[in-house]
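S.K.: Mind looking at a prediction? Sequence and model below.
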Amino acid sequence: MLDHTGIVVSDLKAARRFYDAVAEALGLQTRTLHPEFFVLGKSQEEAIPYLWIGTLIPSYWVEGSRPGINQMHVAFSAESKAMVQAFYEAALKAGGRDNGAPGPREGADQYYGAFVLDPDGNNIEAAYRGPDATD
């Protein structure tokens, strides 16, 4: 289980619009903690795990790093195929780009997912796992 992960973005306003839409579709929340970053997670009471999203340059970056140069992949859990569909539609309306429409994924048992690219090209997924995933 993850504690947290993070994505450095080039345009915080565009990223916030995108991740607010994704969070709402998945029953999650975003919260501003600093003028240069926000977090996405379950709730303030259940703060971990979370996704950190901001414009601050991490201390661990090697020289030459920049937003979008090393594509990140983050998969959010969804409670149903309908939630995966809602994620996909919300993400596209909020500036995301299609990277794999909702549907069963070959090679994964009982797995239904959708992929979008966020405004910086990071691959963001919503995934549902259940007995009706391939129906």
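M.R.: Cool, the structure landed. Computed from a predicted structure; not experimentally measured.
S.K.: alpha carbons only for contacts and neighbour counts from here, please
M.R.: Noted.
S.K.: May I ask you to name the longest helix in this protein?
M.R.: The longest helix of the chain (DSSP state H) is helix 12-26.
S.K.: For that one, name the packing helices and strands.
M.R.: When contacts are defined as 3 or more C-alpha pairs under 8 Å, 6 or more residues apart in numbering; DSSP states H and E, helix 12-26 packs onto strand 29-34, strand 37-41, helix 81-93.
S.K.: residues touching Lys42, list them.
M.R.: The contact partners of Lys42, by C-alpha atoms under 8 Å, 6 or more residues apart in numbering, come to Gly27, Leu28, Gln29, Ile48, Pro49, Tyr50.
S.K.: put this beside the first:
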Amino acid sequence: MLDHLTLRVRDVNRSIEFYRRALAPLGYVAKAHHEPTIGFGVDDGTPHADFYVSPMEGNAAPGGDAGDCPSPVTHIAFLAPSREAVRAFHEAALAAGGRDNGEPGPRPYHPGYYSAFALDPDGNNIEAVVDWAHAGAQGKE
């Protein structure tokens, strides 16, 4: 079981704003403020954050800085409470400057898998998903 993960990004302020807007439909808010790193988590009244956005550090290439080299592309899937939230995530991610990487809809991975994909400012593939494997998620609107 994971407690949290950190995504390293080239422009931390741009990415924090992207995730603040894109994850709002999933109930995520900025919770842990360890500037310049910000932790996001579900707005549940606790201080726990499970997704952190942090700047790349150090030289990415000889003689360069982190801005000279793209971040490694990562795929992160966030559990959504409903298909409506998946659609709202996709819309919010695109409105926040993300690029479409898969419109909301069922996926052939297995029955009950409904998701949407957007590329964040660094090209990371971000997904919101309702999955039959999670109690109460199948077909929930």
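M.R.: Now that the structure is in, tell me what you want to look at. Here the structure is a predicted model, which is why all the values come from computation and not from measurement.
S.K.: which of the contacts of Lys42 of structure 1 does structure 2 keep?
M.R.: With both residues aligned by TM-score structural alignment, their matches' C-alpha atoms under 8 Å, the contacts of the contacts of Lys42 of structure 1 that structure 2 also has are Gly27, Leu28, Gln29, Ile48.
S.K.: Need those residues in a markdown table (columns: neighbour count and distance to Lys13 of structure 1).
M.R.: Shown next, in a markdown table, are those (neighbours: other C-alpha atoms under 10 Å; distance: C-alpha to C-alpha, whole Å):
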| residue | neighbour count | distance to Lys13 of structure 1 |
| --- | --- | --- |
| Gly27 | 14 | 21 |
| Leu28 | 16 | 19 |
| Gln29 | 20 | 16 |
| Ile48 | 14 | 24 |
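S.K.: what lines up against Leu92 of structure 1 once you look at structure 2?
M.R.: Counting by TM-score structural alignment, Leu92 of structure 1 lines up with Leu94 in structure 2.
S.K.: Identify the residues contacting the closest residue to that match other than its chain neighbours.
M.R.: The shortest distance from Leu94 of structure 2 to any non-neighbouring residue, by C-alpha to C-alpha, 6 or more residues apart in numbering, is to Asp100 (6.7 Å). For Asp100 of structure 2, the contact set (C-alpha under 8 Å, 6+ apart) comprises His90, Leu94, Phe117, Ala118, Leu119.
S.K.: and which of the kept ones among the contacts of Lys42 of structure 1 is nearest Gly130 of structure 1?
M.R.: In terms of C-alpha to C-alpha, no member of these lies closer to Gly130 of structure 1 than Gly27, at 18.1 Å.
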